[in-house]
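Chemist: with the sequence up front, the predicted model follows.
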Amino acid sequence: MQEKLDFDKMPVVDSIQHKTFGITYKNQTITGIGLYEQGLTKFPHDIISLQNLQTLQINNNQLESLPESIGELTNLVELYVRQNNLKSLPESIGDLSKLQVLELTSNELKYLPENITNLKNLKELTICGNNLTTLPESIGDLSELEVLNLYNNKLTSLPESIDNLKKLKELSVNKNCLTFLPDTIGNLRYLEMLELTFNNIEFLPESIGELSRLQKLFLNNNSLHNLPDNFKKLRSMYLLHLAYNNLTTFPESICKLKTLKLLNIAGNKLSSLPECISDLTKLNILDLKSNQLSELPNNIDKLTSLQILDLGNNKLKYLPEKICYIKTLQTLKLYGNELKDLPKNISKLKNLYYLDISDSDLQSFSHEVKEWLEEFDEKATLYIYSRGKSV
């Protein structure tokens, strides 16, 4: 038996948010309903009579299904059914022709009905934390889609037809079981953000270089050994995460990404950095921790915008003097190395306020450096963390 609602007892609210219990009105007509955390086990049938309903938020309940009659809500623009127990979607979901936002995070969906691709006006589709193993090949028919979020499912591949999503700006497939990307992904010419963390991707297709508008790329925690040469064509990129892969050499194609502001390549197997890294003059944050670096390039001072440099857990014994000429440097992390000393001109780092030299053999440091460390440690706005021997 369907549960009923007494609309007269529901508070009127300005808008239906993710944590709202209430209704919104426009011209004396109910246009939005929020039923957050109401313990619902059945879909309230009374809702179907609200033919002018535009927004329905029914998050954090115990619904196991949606009724076929939901397709009668033909004016629905936004549908949120987060954190329920949905095991499938009704075929009639495809009748919601005006739907622009569909949010189904944290349910138990194993597949999507083919006719979900009838939602020709859909702009945002979020199905995080479900049990999807495949996507319908017809997913490419969602021609207006701008955001597709599939975080934390069991997808082993993406359909070739994904290239038909010509307006897609954000694609998130974090925490799935992907081992590769389709070549057609390079046709997503409007893509600005691509998230692929915590998969098993071993290589990227050359076509990825065609994503000329891509600004943010998350590839950490995969199995990448290298990057394709075409990677250098991603000239709009400003944020790149490659941490915890299997890179043994620094991909020089990265040096061509002149707009890069953040590069995280921690947790790989890098033993050196190329001289061309100095071309990344807009870089603000460089994370190289947990590699096998034994030295840094002498031209590292060319990183004239660098503010945060993390070199923790490497094999560094010395730093090049040139590092002292990165005037913008504010945070320098050197913990877990084999440092015998710091550069004698380290005092030139006037903007430095955080220095971590934990696990260094401070007794081997020069007298001048020790004095500077003592002064540095005494300044109220500056910090030094040393778990090794005292200065």
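Modeler: That came through fine. Numbers count the residues shown, from 1 in each chain.
Chemist: rest of the way, CA atoms for contacts and neighbours
Modeler: Will do.
Chemist: so residue 215 touches residue 257, yeah?
Modeler: No. Shown here, residue 215 and residue 257 do not form a contact pair, counting by C-alpha atoms under 8 Å, at 10.5 Å.
Chemist: shared neighbours, those two?
Modeler: 236, 237, 238 (C-alpha atoms under 8 Å, 6 or more residues apart in numbering).
Chemist: need these in JSON lines (columns: distance to residue 224 and secondary structure).
Modeler: Below are the shared contacts of residue 215 and residue 257 laid out as JSON lines (distance: C-alpha to C-alpha, whole Å; DSSP: H, G, I helix; E, B strand; the rest coil):
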{"residue": "236", "distance to residue 224": "22", "secondary structure": "coil"}
{"residue": "237", "distance to residue 224": "19", "secondary structure": "coil"}
{"residue": "238", "distance to residue 224": "20", "secondary structure": "coil"}
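Chemist: okay, those residues in CSV with neighbour count next?
Modeler: Rendered in CSV, the data for the shared contacts of residue 215 and residue 257 read as follows (neighbours: other C-alpha atoms under 10 Å):
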residue, neighbour count
236, 17
237, 24
238, 20
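Chemist: put this next to the first one:
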Amino acid sequence: MRHLAISSNWEGDECELESTVELSRIRSLTVFGKWKPFYISEKMRFLRVLDLEGTEGLRNHQLEHIGELLHLRYLSLRGCGYIRSLPDSVGNLRQLETLDIKETSITMLPRTIIKLRKLCCLHAGRGPGGIEDNCFSKSKYICEIQLRLCVACCSLDLPKMEGFGRREGCHIACCFVYPNIIRGIDGSGVKLPRGTRKLKALCTLRYVHLAWGNAIIKEIKGLTGLEKLGVVGINKKNGPGFCSAISSLSHLESLSVLSADSLNGCLDGMSTSLVNLQSLKLSGSLEKLPGWIKGLQNLVKLKLELSELSGNLETMQVLGNLPNLSILGLWEEGFEIDVFQFQTGLFKRLTVLDLFYSNMKIELVEFQKDSVPNLEMLTLSLGSTQIAFSGLELLESIKEVWLSFHHPWVGTPKSSKNGENEKMSKQLYEEVKEEEKRNKPGQDKFREELQMQLDRNENQPVLKMQ
């Protein structure tokens, strides 16, 4: 046996594990459910793949010997929220090609990471985020955390915390949490150590936090082989430097730029040399679409989050004329639109359209005749039924429509490797259920009206509920 997967319902001990499999032959290990220290043995010295995504109870001190797995090529700690740092010994993993620490609490990478010259993919951070507050609100936030920490320490049951005690709690707060709040940094991205530019094999890097300073941007600029890049924390101060750095990345195919606040004035200096860009994600409010986007002739996938550009005729004209745009996602929240039109002759190559609207008031979403002629899939995630749709019967190539309703104050659930949604409190769960009961009649009526339009479409597209 070379590939071992330990399920969440397995309750065996170390003796049973060693008697069941020959550990020295294991090349790939995947763990589901709760972590146990004996899952990784010194006998697994030829292990190449270690997938601990979503493993419960994994702590920093249990990774101290990870650097002894010298043949490791793939390491995933995704979703292990108690992991706040990587040991320096990770620099011994000279064969490592993929490191996934996304959805952990790691905000800084160890200096030894620059020794991983074969590293191709680095996934980190949590994506959207950022603390864009003033000094008063930051101080208030720190005081609130300190109060909760003191209460937790006074009631801490140390034997049950598996290595997490008062000392570690205070260390994390003082050395990581508080400094990051002051800098305006949260766990949405990581800090790159000096010398990261030497990782010339790196082709995927996301998410990096730019609020750490211009040194981070210089490291990114030196990674000339990057094909996929994701950054958070962009602002008007670091925006020009970032735009200049991007012009050096001639192989870039995918770019994600996320801001907790506004992207206005942050991306205007971007070069038009991004000729290979195929995927673009922008998250943050925009008064106007950056001019360089209309020159992205090879762009296939575009996602705009919280841009407030839905319904803007000029924006839709620019996007609709991108010759290769096939997938478009518009995720908006909290503003009003009278009429949102997909006009005739635009979006000729579009096959997938994803509309996510929360706390929105839209009078009408209209598909005109001969608009989006190749659209095959339409996804609607709505926080309200006070939206009217027209022209669905005119969509020439539509095959299926996915419809879901969400609560604006809950959002959409995230799933882990173990297939479990994020836990919500019992009180919140009951409130959601009550809200669902109140909204059900309106949702049923909306679904029926949508179905009536689709029934008039010659393709007889299928309406599916998510």
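Modeler: That came through fine. Since the model is a prediction, treat every value here as computed from it, not as a measurement.
Chemist: what's the TM-score once they're superposed?
Modeler: Once the chains are overlaid, their TM-score stands at 0.64 when taken by TM-score structural alignment, normalised by the length of structure 1; 332 aligned residues with a C-alpha RMSD of 4.8 Å.
Chemist: pick out whichever of residue 215 and residue 257 of structure 1 has more residues nearby.
Modeler: The neighbour count for residue 215 of structure 1 versus residue 257, taken as other C-alpha atoms under 10 Å, is higher for residue 257 (23 against 19).
Chemist: now which residue in structure 2 aligns to the more buried one?
Modeler: Mapped onto structure 2 by TM-score structural alignment, residue 257 of structure 1 lines up with residue 296.
Chemist: sec struct for residue 357 of structure 2, please.
Modeler: What DSSP: H, G, I helix; E, B strand; the rest coil gives for residue 357 of structure 2 is strand.
Chemist: okay, now it: neighbour count?
Modeler: 24.
Chemist: please apply the same query to residue 260 of structure 2.
Modeler: 19.
Chemist: make sure it is indeed in a strand.
Modeler: Yes. Counting by three-state DSSP, residue 260 of structure 2 is part of a strand.
Chemist: ok, back up a step: which residues does the nearest residue to the match of residue 257 of structure 1 once chain neighbours are set aside contact?
Modeler: Excluding the flanking residues, the one nearest residue 296 of structure 2 by C-alpha to C-alpha, 6 or more residues apart in numbering is residue 275, at 6.4 Å. Applying C-alpha under 8 Å, 6+ apart, we find residue 275 of structure 2 in contact with 250, 296, 297, 298.
Chemist: ok so, going back, for the match of residue 257 of structure 1, what are its contacts?
Modeler: With C-alpha under 8 Å, 6+ apart, residue 296 of structure 2 has these contacts: 272, 274, 275, 277, 322.
Chemist: which residues belonging to the helix ranked longest in structure 2 are considered buried?
Modeler: Using DSSP state H, we find that the single longest helix of structure 2 is helix 426-455. By 16 or more other C-alpha atoms under 10 Å, the buried positions in helix 426-455 of structure 2 come out as 432, 443, 446, 447, 450, 451, 453, 454, 455.
Chemist: and if you look at stretch 287-305 of structure 2?
Modeler: For stretch 287-305 of structure 2, a neighbour-count test (16+ other C-alpha under 10 Å) marks 289-290, 293-294, 296-305 as buried.
Chemist: same check, this time on stretch 137-149 of structure 2
Modeler: Under the neighbour-count criterion of 16+ other C-alpha under 10 Å, stretch 137-149 of structure 2 has 138, 141, 142, 146 buried.
Chemist: ok so the third one is a strand residue?
Modeler: No. Remark: residue 142 of structure 2 does not belong to a strand; assigned using three-state DSSP, it is helix.
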